[in-house]
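K.L.:
Sharing a model prediction with you, sequence too.
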Amino acid sequence: MSEPTLSRRNVPAAALIHRRVPEGTGIVHLGLGNFHRAHQAVYTALAMEREPGPWGILGVASRSSTVADAMNAQDLLYSVVEISPDGSRVSVPGSHTGTLVAEQDPESVVRAIADPATKIVTITVTEHGYTVSPETGSLDLDSDAVRRDLGEMRTPRTTIGQIARGLALRASTHAAPVTILSCDNLLSNGRQTEGLVREFVGTFAPPLRDDLLSWMNSSVTFPNSMVDRIVPSGSDRYNEAALAHLGVRDTIAVPAEPFTMWVMEERFAAGRPAWEHGGALFTDDVEPYELMKVRLLNGTHSLIAYLGALDGRATIPESVAQPFVEDAARRILCDEYLPTVTVPASVDTDDYIRQLFSRWSNTALGHRTSQVGSDGSVKLAQRIPIPALEHLGRGTVPQYLSLTVAAYLCCIAPPPGFDPGPHARSMTDPARPRLAGMADNAASTTEFVRSVFVDGGLFPSTLASHTDFVSRIADFVDIIVRHGPAVAAGEASDPVPDLGTITSLRSSATI
């Protein structure tokens, strides 16, 4: 006989975080993915366990109904499987009160945001979900999805459109205050989200535009936040781990590392759960934590993923176990990212770096290079330009930032005739078709790289004027194509490249 499916009737009491059904729905969460379920939902369950309140979460999936359907079949429960080399631990957060799928029912999403019971709207839709122009940092008005939402009042499909329409309905009905809390890897994510929403609202006709902007000034807050937890994609092995621990079947178990962190500004317009009971930190200035995470962790993580994938490595632990990848990771972290960051006084830098490499080496978790390397066109726009410009402004070409861009291009838009391997081919990226066309049409590597900076829509075009930076990226692309990522990483450790070798490589490696 098969095991029963997870439900509130059969979940082991010791595993369930917050045993009572939430008193009400106070949070609408946009982006019902693995990260939210292993992060904000856990903090919220821990908060309600200590201080009960109306902080249940309505989880909104963007497109797929898979997770929402499974949660509905399991009394809105699922398991979080914490994986470490020492073993696993399973918990079940009881924080959700319902689900929606935005693609199927966008009007209900707008109504949920406008509901007076909603006090907070949290967001994890990845950097790509904010429809930001990489060139301007503003709302991408050239996006088909944004243009559609600007013309359609009732059924917005983009995250920014849903928030703007929800706030408009809220302001016109009861005008209760609300907080919009981005939990994605955007620098100053609250400020950016507010700017994007205001841009969207700015397209409305008066008097709606002016009335709504005025109401937002007094009644809507957008705190900055920083989130951190490595959460890979789910798989059957995690479902099996949940079964072994709980004795019941869970078809949507979420894997996660034991480490978790959440830092945010204390700016909530209508109250909040007692997230500090889950370990959340509140501060007046999130930026140092943001920069530390986005650059030291995420930026280095990207380089590990691209070098590892090009070296045929399926996972981050396999990648960082290669001496050349570990050395490159330490060099970019310590020599190029760290000088651009002011580490918070409460953080021991050496201990933080040791902890990062320990997390990346968690072989039991097995974070895939293809997952970490996906959507690089959006992720790298947050991680590369400002540090690169800082180094270039000092007269130094950042070798490993250059290598990161080169390795990314080799994975996503490989030169004709070059096979980056199965893990690179498995990476998804909205810019892949555009960049691949540039690679196919360029007469040389340098022309290709320059076109990426001028016309690729990935990085600010100001970087294209730094010809030494563009040239160095082209050098690394050529070396990867001819000799592989290990040789390229070795060249990066030499700030004065062998010009004869590079010239020879360029002459024989055109695109």
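P.N.:
Sure, I can see it.
K.L.:
Could you use CA atoms for every contact and neighbour count after this?
P.N.:
Will do.
K.L.:
For residue 89, grab the count of nearby residues.
P.N.:
17 (other C-alpha atoms under 10 Å).
K.L.:
Leaving out the residues flanking it, which one is nearest to it?
P.N.:
residue 82 (5.1 Å; C-alpha to C-alpha, 6 or more residues apart in numbering).
K.L.:
Over to residue 491?
P.N.:
Residue 491 sits nearest to residue 497 (C-alpha to C-alpha, 6+ apart), 6.7 Å away.
K.L.:
ok, that neighbour to residue 483 distance?
P.N.:
15 Å (C-alpha to C-alpha, to the nearest Å).
K.L.:
Touching, the residue nearest to residue 491 and residue 489? I think so.
P.N.:
No. With contact defined as C-alpha atoms under 8 Å, residue 497 and residue 489 do not form a contacting pair (11.8 Å).
K.L.:
coming back round to it: give the helix, strand or coil label for the residue nearest to residue 89.
P.N.:
With DSSP: H, G, I helix; E, B strand; the rest coil as the basis, residue 82 sits in strand.
K.L.:
one step back: did I read that right, the residue nearest to residue 491 in a helix?
P.N.:
No. The assignment for residue 497 (three-state DSSP) gives coil, which keeps it out of a helix.
K.L.:
Run a quick neighbour tally on it.
P.N.:
If we define neighbours as other C-alpha under 10 Å, then residue 497 has 13 of them.
K.L.:
Comparison target, given below:
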Amino acid sequence: MKPLNRDTANLPYKRSVKVLQFGEGNFLRGFVDWIIDILNEKTDFNGSVEIIQPLKNGIVHLLNQQDGLYHVLLDGIQNGKPTQEKRLISCVSNAINPYDDYEAYLKLGENPELEFIISNTTEAGIAFDEADKNMDTLPNSFPGKLTALLYHRFQCFSGAADKGLNMIPCELIEKNGEALKSTVLQFAQHWNLPESFITWINEKNTFCNTLVDRIVPGFPKDNIKEIQQELGYEDNLVVKAEPFHLWVIEAPDSVKAAFPSDKAGLEVKFVDDLTPYRTRKVRILNGAHTTLVPVAYLQGLRTVREAVEDPRAGKFIREAIFEEIVPTLELPAKELEKFANAVIERFQNPFIRHELMSIALNSVSKYKVRVLPSVLEYHKRKGALPERLLHALAALILFYKGEWNGEPIALNDSEDVLEFFKTAWAKGNVSEVVNTVLSNTSFWDRDLTEIEGLPEIVAKNITQLQQSAEQVRADSV
């Protein structure tokens, strides 16, 4: 089998570098670079990506062995039908490890055609590190590395107004662009950089808040040999991903014009405020996961797909989404319904095995952030309480009892949370258990027993779930 490189693929590289990308992991390669590759094909973007390895150890040597080439395989369901698609990604021109050559790294900032900095250095990546004392040697932190690069660029072009860059971080933290800018400015102060540089950062560079959404399982190690045979290349950097993609970027029109995704039919949205989209994702996608887990698990189901395709659990989660979550959100109804239908399809993806227990980590705090806001907003708008979302809360309290039908549940939460539930369930009486849990303000940031009717609904659901389980056990004897 032939190796994958630009000679064997007959793909000479001619595009100039417009994007520096901090991070060579599966997500950026299966999401951002996939998008940029389509931009090159369908618009006049005509730019390449140079990848910077943010940590000392990584895979840039493998990328360079393949001349930046690799395949993205999309597997999932679209419009109700299974779909599979493969794409050879050719937009990556080079990859560099700055730990090997700091000077070569800084020289990347001298490129006059550079426009974008994109990153995904994990949620912990955007952080100030006092240990980065100066720029004489490569800073350890990502914002430190970025500040050094930006200062080198500032000096190289004498602070030219048109040489500022657009920073588009993809780290999964709220207001990631603002956080990155704040940390860069913190380094500028820490290193006593000139006020003119700080002014240039503030006035001539753009830091965009973003929201990214695509499941990227990554390298398909279980069947890579078969995949390579089908591709016809020895590609050791294959990335698997779902078809769904969404990139919401809070940015001025100048960034949108420079990144013409609207001309490529991509789900990249440039908005003035991404808050409604973040809320939509947290409430519908993440909220549905958290709602589904305890309900489906107590029914004996173990994966998301299995649960969504189960007549009872599937009906429950669809009704919870469309009747109790969607009506509490601000975006246009058609847009919300389109997103909700896409979520159901993603849950049904036959190519991804998503274990319920992998989502169950820290379910109490997840319910507070992902589901409780929908409960409260539903109550505010309708003057009633959402039955299914409260049924999920009842199932969650039962789930945290730590056993069901005589079998232990491998709970995964902090020791104080687990100990709290152990003490609460020792009371025995369902109403007491419910009141103890719902009145715990450290869980919910408020006393939920103060909402009229809520404790009674939760207690009733717990009792019904227990009675149903007893009946099933009786019938099986």
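P.N.:
All right, it came through fine. Please read all numbers here as calculations on a predicted model, not as lab measurements.
K.L.:
Any idea what the TM-score is?
P.N.:
Scored against TM-score structural alignment, normalised by the length of structure 2, the superposed chains reach a TM-score of 0.71; 440 aligned residues with a C-alpha RMSD of 4.8 Å.
K.L.:
residue contacts, the residue lying closest to residue 431 of structure 2 once chain neighbours are set aside?
P.N.:
Nearest non-adjacent residue to residue 431 of structure 2, counting by C-alpha to C-alpha, 6+ apart: residue 459, 5.8 Å away. Listed by C-alpha atoms under 8 Å, 6 or more residues apart in numbering, the contact partners of residue 459 of structure 2 are 394, 430, 431, 434.
K.L.:
likewise residue 133 of structure 2?
P.N.:
139, 190, 191.
K.L.:
before we move on, what about residue 200 of structure 1?
P.N.:
Counted by C-alpha under 8 Å, 6+ apart, residue 200 of structure 1 has contacts 139, 150, 160, 161, 164.
K.L.:
Per the alignment, name the residue of structure 1 opposite the residue nearest to residue 431 of structure 2.
P.N.:
If you follow residue 459 of structure 2 across to structure 1 using TM-score structural alignment, you land on residue 497.
K.L.:
can you check residue 13 of structure 2 too?
P.N.:
In structure 1, residue 13 of structure 2 lands on residue 21 (TM-score structural alignment).
K.L.:
Scan the contacts of residue 200 of structure 1 and report the most crowded one.
P.N.:
Result: residue 161 is most packed of those (other C-alpha under 10 Å), 28 neighbours.
K.L.:
for that residue, helix, strand, or coil?
P.N.:
Residue 161 of structure 1 - assigned by three-state DSSP - is helix.
K.L.:
again, but for residue 20 of structure 2
P.N.:
strand.
K.L.:
Could you pull up the residues touching it?
P.N.:
49, 50, 51, 52, 114, 116, 117, 118.
K.L.:
What are the boundaries of the strands in the stretch 51-200 of structure 1?
P.N.:
Under the criterion DSSP state E, counting those that start in this stretch, strands of the stretch 51-200 of structure 1 are mapped to 56-61, 80-84, 87-93, 96-101, 120-123, 178-182.
K.L.:
Make CSV out of those and add distance to residue 146 of structure 1.
P.N.:
Putting these into CSV (distance: least, C-alpha to C-alpha, whole Å) gives the following:
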stretch, distance to residue 146 of structure 1
strand 56-61, 19
strand 80-84, 34
strand 87-93, 35
strand 96-101, 19
strand 120-123, 18
strand 178-182, 19
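K.L.:
Residue 348 of structure 2 reaches residue 309, doesn't it?
P.N.:
Yes. Look at residue 348 of structure 2 against residue 309 with C-alpha under 8 Å: they come within range, at 7.3 Å.
K.L.:
These two - which one has more neighbours?
P.N.:
residue 348 (23 against 14).
K.L.:
Which residue is the nearest non-sequential neighbour of the aligned partner of that one in structure 1?
P.N.:
The alignment partner of residue 348 of structure 2 in structure 1, by TM-score structural alignment, is residue 361. The shortest distance from residue 361 of structure 1 to any non-neighbouring residue, by C-alpha to C-alpha, 6+ apart, is to residue 317 (4.4 Å).
K.L.:
so the one you found sits right up against residue 356, yeah?
P.N.:
No. Look at residue 317 of structure 1 against residue 356 with C-alpha under 8 Å: they stay out of range, at 11.6 Å.
K.L.:
Compare these two (neighbour count), which wins?
P.N.:
The residue with more neighbours, out of residue 317 of structure 1 and residue 356, is residue 317; 25 against 15, by other C-alpha under 10 Å.
K.L.:
The more buried one in helix, strand or coil?
P.N.:
Looking at residue 317 of structure 1 with three-state DSSP, the answer is helix.
K.L.:
Show the contacting residues for it.
P.N.:
Taking C-alpha under 8 Å, 6+ apart, one finds 360, 361, 362, 363, 366, 367 in contact with residue 317 of structure 1.
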